[in-house]
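A.B. asks: need coordinates for the below:
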Amino acid sequence: MKLRWHVADIDGRSTPVLLDGGVARPDASGALAETAPVWDADSGGFRYLALKDGVQGIWHWRDDMPLEREVVDEADITEFGPSGDGRELKYSIGATRSAIAKAESSAYRDGVLVDGSINLNQPIAGGVIEDGRRVMRRFSSPWFDNRRILWNVEATEKTLMPRDPAHRPAPSAPGQGLESRAANGDIAEIVEERSEQRLRVTRADGRVVACVAAPCRSGKLRAVAWRGNHDALLLFVKDSSERETVWLWTVGESEAKRLTVTSGALRVPGQPPRCAVGEDALYCADAQPLVPPRLVRTDFASGRTQVLAEPNRALAARIAAKAEPMTWPGGFTGYFLKPIDTNGPLPVVVHYYTCEGFLKGGSGDEIPMLPLTEHGIAVLCIDAVRAPRAAGMEGSYNLALKTIGSALDELAAQGKIDPSRVGIGGLSFGSSVALWAIRKSRRFAAATIASGQISPHYYWMNALPDRGFTSVLEEIWGLGPPEATPDRWKTVTPLWDIESLATPLLMQVPESEAQSNVELHTRLRRAGRPAEMVVFADELHIKYQPAHKRASYERNLDWYRFWLKGEEDDEPEKAEQYRRWRHYRAGQSLPVSAR
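C.D. replies: This next block holds a predicted model:
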């Protein structure tokens, strides 16, 4: 996957400059690993990390100079930024490329001692593709976080003085998060006081100013950031579907000014925020349910929002759908997405997890939302709400199923959906909800999941004493060793409840999670259930290879069209697929119920 930078003037009057950003690297889950650029002090250019030709280095672009690879080291550069005064560049490296190559060669030649760092669900000799070649990864936490082999080599910090003083990096801007430190030493922080969320500013001389404006007392503050050299803060307040309402608060005033609502990309640790705070405006990578990502500027003085760059304009012009915001009791939010020229009752596919930003595929981009609407199938996307921990994970599953049922009943009563033609699918927690839903309800005519499921194999593959995994599993699911907690296993997993799984089920899973589903798939097939499993090589939790994402997307579309509408794609290469599916349908015995 190739990356590109889009450089746009803040007045939006010129054509954006496109820069080669190298090739993508997947993070621990498979999502795109992101780094923020570092601008030159005069704003005439910037530096960024790029992986090209097997080397991750610092590249430098200036408006008056060609793009160049400025810094290359014997190890890949993992982080970089300005020194405190902006006179120098600082960067970090880990193990050298030669040391990594030696470790990979040794692992392949000599074998690998199995310990808590080894993921036996992945090929030992690789498992992740970076810049056209397989690389080895190891677990880096008790859960499933993973990084390149030798990730735990102590980092080395280096500094570099730019050759041209005019090209020095700008000093770091005040951070954006639960705490933000101004250039003069003032600190703004979101704190919990007596079980309530508060925002306070601690001056450099020790004085404390508490914010009493409504956004500060909402309990939904996600982040704060100083507005340049002004004594004012940007307040980012959580809205529905991971959107954020942005407020401007002058320190000490009793009210704040509402600026805009941002698109709601998830705030993920280690990834740059989607909005940058300038001296006079807020700049955001904005998206809406039916508007693909674009760069927008919101002026602090006027509140006016201007589109600066729209790289997905052609895609936006093709969209012929309507997204209806929805809310339900208990704090649930979501969208009902349908074809713009059809009123129903329509078949519908449910996605339960996150509905932030542009509705292209939901969590992990597994549900082909807009292609479904193009084929006359609606989509119901619901943002997940978890039950109290005391209810166990099945409490969250049951809460999800109850909410999904209520939403479907409401839409059916309005004549918008056909309750006998309902599908459900998702990734990760969303896939577990989907599997629970078809196990506990007869509402669903088809289902797709994209992740491995909890099973005894899943347990034993991750239960080595030096891993720390089992304590997490016990805390979240209440699961111990299968022989020690058999009742909990029978509650959480469907392996001893195969007779309840009559809904046609398509599993499209990454190679790193496939083994956890082997028993489920085999039991379903031996019981004559309409089930299929497709495995994608060299994939992590979230599929990151474009060819795999397209194949998964297309097969899910075919699956829902077949089971919800009886439609088949007439492409000759799909003939065998439909032959199998027609065979499953002929053997299907249990009818679909509206409840």
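A.B. asks: C-alpha from now on. contacts and neighbour counts both.
C.D. replies: Noted.
A.B. asks: the most far-flung residue of the chain relative to its centre and Asp231, how far apart?
C.D. replies: The outermost residue of the chain relative to its centre, with distances by Cα atoms, centre = their mean, is Asp205 at 40.8 Å. Going from Asp205 to Asp231 by Cα to Cα, to the nearest Å gives 15 Å.
A.B. asks: cool, Thr15 as well?
C.D. replies: As judged by Cα to Cα, Thr15 and Asp231 stand 34 Å apart.
A.B. asks: also Thr250?
C.D. replies: Between Thr250 and Asp231 the distance is 6 Å, computed by Cα to Cα.
A.B. asks: quick one: the host helix or strand of Ala551 to chain centroid distance?
C.D. replies: Mapping Ala551 onto the secondary structure by DSSP states H and E places it in helix 546-565. Helix 546-565 sits 20 Å away from the centroid of its parent chain (Cα atoms, centre = their mean, to the nearest Å).
A.B. asks: how about this one, so we can line them up?
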Amino acid sequence: MSAFAILLAFPAVAHARCDDIIPAPTPETGAKRPITAVDLIGLRDIGDPDSASYAGPSPFAVSPDGSRVAYIINRADLATNGYCRALVVNELRAPGPPAVLDRGGELIKILDVQRGFYLPSGATQTIVPKWSPDGRALAYLRRDNGVTQVWVANADGSGTRAVSRSSIDVDVLAWSQDGARLLFASRRDGAAADAAIDREGEAGWLYDRRVSPEISARPLTPATDELDVVAVEVQSGRTMAADSVDRAALRAAVAPDLPADPVAVAADGRRAWAERAVSSPLAPARLMASGHNGETMQCPAAACAGGALSIWWDGDAVLFLRREGWDKGDTALYRWSVDARAPVTVLRTDDVLHGCVKATTALVCTRENSVTPRRVVTIDVTTGAVREIFDPNPEFAGIRLGQVVRLRWRNDLGLEAWGDLVLPPDYRAGTKLPMVVVQYHSDGFLRGGTGDDYPIYLLAERGFAVLSTERPTFFAAAFPKLKTWYDINAANQKNWGERRSLLSSVLTGVSLAVDRGFADPARVGITGLSDGASTAAFALINARTFAAAAMSTCCMEPNTTATYGGIAWADWLRGMGYPPATANNRAFWRETSLAQNAARIDTPLLLQLADNEFRLALEAFSALREQRKPVEMYVYPDEYHVKWQPVHRRAVYERNLDWFSFWLQHEEDSDPAKAAQYARWRALRSPARSTPQPRPTR
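C.D. replies: Here you go, the predicted structure:
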């Protein structure tokens, strides 16, 4: 029996919640107020909140006639520890607040596929609504009571209804070509696979490649590309078997099947694409196109080699959006007539353009920069003129942010890198400040670095300089013959080449801020999540630059890595050159193991970790604690690699602020609720450490 039951006959109207999901007009008061954690956590998001993520789908769906754009707005709600979500539609010819078609639903999170199994990541999934061919309705995914279902909204705002009731999440949906049917699907036999794991548990789960102990003793569910497909007749609600045409339409809607390099198909069938001369994923992909007679045309200009994000046809011309400039810090829109040698630059900016889709004579994108949160804009594809359609966060016009200075440098390998140095709003020239390094991307509006745990503007408000770094290109880019990402990762890992390159970049950026008189070299802190945490740990072992540190994930250690990571991860690491747990290869781990270097690490370290990852930190934490080093660890329940719960994000923000204020500014918050925290931290001070006594603040 199918897992789906169709409910078209009973329209389940979404309950109106989160009335401020569309902002009210903000009066201009002149004076700006300080930024707060609530401001950052409550940002209204359109698409992936991570400004550095260019690989995901666009959040925008353009109507068939090109006059409207639909998308989902998402905002964290601290009061409920949940999220406000709304399906909205903007008229492209009349900029202004969008019309709300539906409110409600829970956050839909990404399930990563790693080593053949589904792994929860905590990151937000971009839900793209689907217009019906006649433009009268929109289908979209909405999650309620822990299950993702298909909903349909009338485009004129006259109502919404649930279309599916599945026992497991619906993963993908599409309209049939004629618009008469809705097609949706879940992973093949997903309910049966989950039930089989439950039954296996009655006699004990076999500990095999399915188990990742740092997450759970329960085996992970095997990933599959096969789908159980349902077709529903929209008018009658009758279900039917999906034919080959319907299945093809659904497969085309599956975002993970998008090619690694962009492709565009014109109305007459001609193609434009990016093609690599060699098979390495790191080789630049050059722009190609089909001529009128079917011949292949190659754009020979330098601007056509590498960095392409998206490609579109516009009449006989090819439009393409490209990252370029110093360490890919700029975005440019080009127009190439296929019979011309060089493209014409339509627009170039150091702002970040995300999720661009074509609507007749314009692109619809989000646009943001270091001091401006994401907005919806259109870009004229001929003139490059930018017009704002909707600002989802107008409150930020009345919020005081720190001063931002863009710094550029090369690391010791000559690789380009850059960072945004954020200074307090009232910074006085010549003042040397305590500084915190936030990693490892600095694209777009500055929140809290990758993973959003280290609030840049809140740190600046507290009197810190903050260096938000953009990582250089991979160390392995020097080896163009590497053909797979596995080979690239192995080359990056060999002799810790990538880790050395990243540390060199961070240290060069710190030195630049110090040399220019912004930062006090004796009061520099470092932070990081994921790859950034690995760089932070490497820095604590191989440099003496940092006086305090905070990490959101931890750690790669000789015993823990091959144990709590599970069999599949241990095998994968050994294939990349890591030794087995029984090898006792101290030389291999000398430069990366916090545990093996615990006796000589004095930097105070704060760990704020997800409950499904903290076991990987136990070896390092225990070794540092045994050596009486200043270390403290917190574990957050029901969290993943990226923390998703608003109340946890606020707690992480606040504790990171307190930690760096304590160690780098010698200040304590006078809030009585934090008395025990500061008593512990004072006890962590080494008797040999000559620092001023903390003074109460705030």
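A.B. asks: could I get the TM-score for this pair?
C.D. replies: The TM-score (TM-score structural alignment, normalised by the length of structure 1) is 0.85; 556 aligned residues with a Cα RMSD of 3.1 Å.
A.B. asks: quick one: map Glu568 of structure 1 onto structure 2.
C.D. replies: Here Glu568 of structure 1 is matched to Glu668 in structure 2, going by TM-score structural alignment.
A.B. asks: surely that match touches Asp658?
C.D. replies: Yes. Taking Cα atoms under 8 Å as the definition, Glu668 of structure 2 is a contact partner of Asp658 at 7.1 Å.
A.B. asks: quickly list what's touching both of those two.
C.D. replies: Counting by Cα atoms under 8 Å, 6 or more residues apart in numbering, no residue touches both Glu668 of structure 2 and Asp658.
A.B. asks: residues of the longest helix along structure 1 that come out buried?
C.D. replies: Longest helix in structure 1, counting residues (DSSP state H): helix 392-413. For helix 392-413 of structure 1, a neighbour-count test (16 or more other Cα atoms under 10 Å) marks 392-394, 396-401, 403-405, 407-409, 411-412 as buried.
A.B. asks: which neighbouring elements make contact with that helix?
C.D. replies: If you count contacts as 3 or more Cα pairs under 8 Å, 6 or more residues apart in numbering; DSSP states H and E, helix 392-413 of structure 1 packs onto strand 417-426, helix 429-440, helix 469-477.
A.B. asks: which one of the ones you listed lies closest to Glu192 of structure 1?
C.D. replies: Nearest to Glu192 of structure 1, of all those, is helix 469-477, at 24.3 Å by Cα to Cα.
A.B. asks: in the helix or strand following that closest one, which residues are buried?
C.D. replies: Once the chain leaves helix 469-477 of structure 1, the next helix or strand it forms, by DSSP H and E, is helix 486-492. Residues of helix 486-492 of structure 1 classed as buried: 489, 492 (neighbour count, 16+ other Cα under 10 Å).
A.B. asks: what angle do helix 429-440 and the helix or strand following helix 486-492 of structure 1 make with each other?
C.D. replies: Next helix or strand after helix 486-492 of structure 1 toward the C-terminus (DSSP H and E): strand 505-510. Strand 505-510 of structure 1 and helix 429-440 are oriented at 160 degrees to each other (axes from the mean of the first three to the mean of the last three Cα atoms, to 10 degrees).
A.B. asks: what's strand 505-510 of structure 1 aligned against in structure 2?
C.D. replies: With TM-score structural alignment applied, strand 505-510 of structure 1 matches the range 605-610 in structure 2.
A.B. asks: one more: stretch 521-536 of structure 1?
C.D. replies: Stretch 521-536 of structure 1 covers residues 621-636 of structure 2 once aligned (TM-score structural alignment).
A.B. asks: list the buried residues for the matching stretch?
C.D. replies: Buried residues in stretch 621-636 of structure 2, counted by 16+ other Cα under 10 Å: 621, 623-625, 629-633, 635-636.
A.B. asks: do the same with stretch 290-300 of structure 1
C.D. replies: Across stretch 290-300 of structure 1, burial judged by 16+ other Cα under 10 Å covers 290-300.
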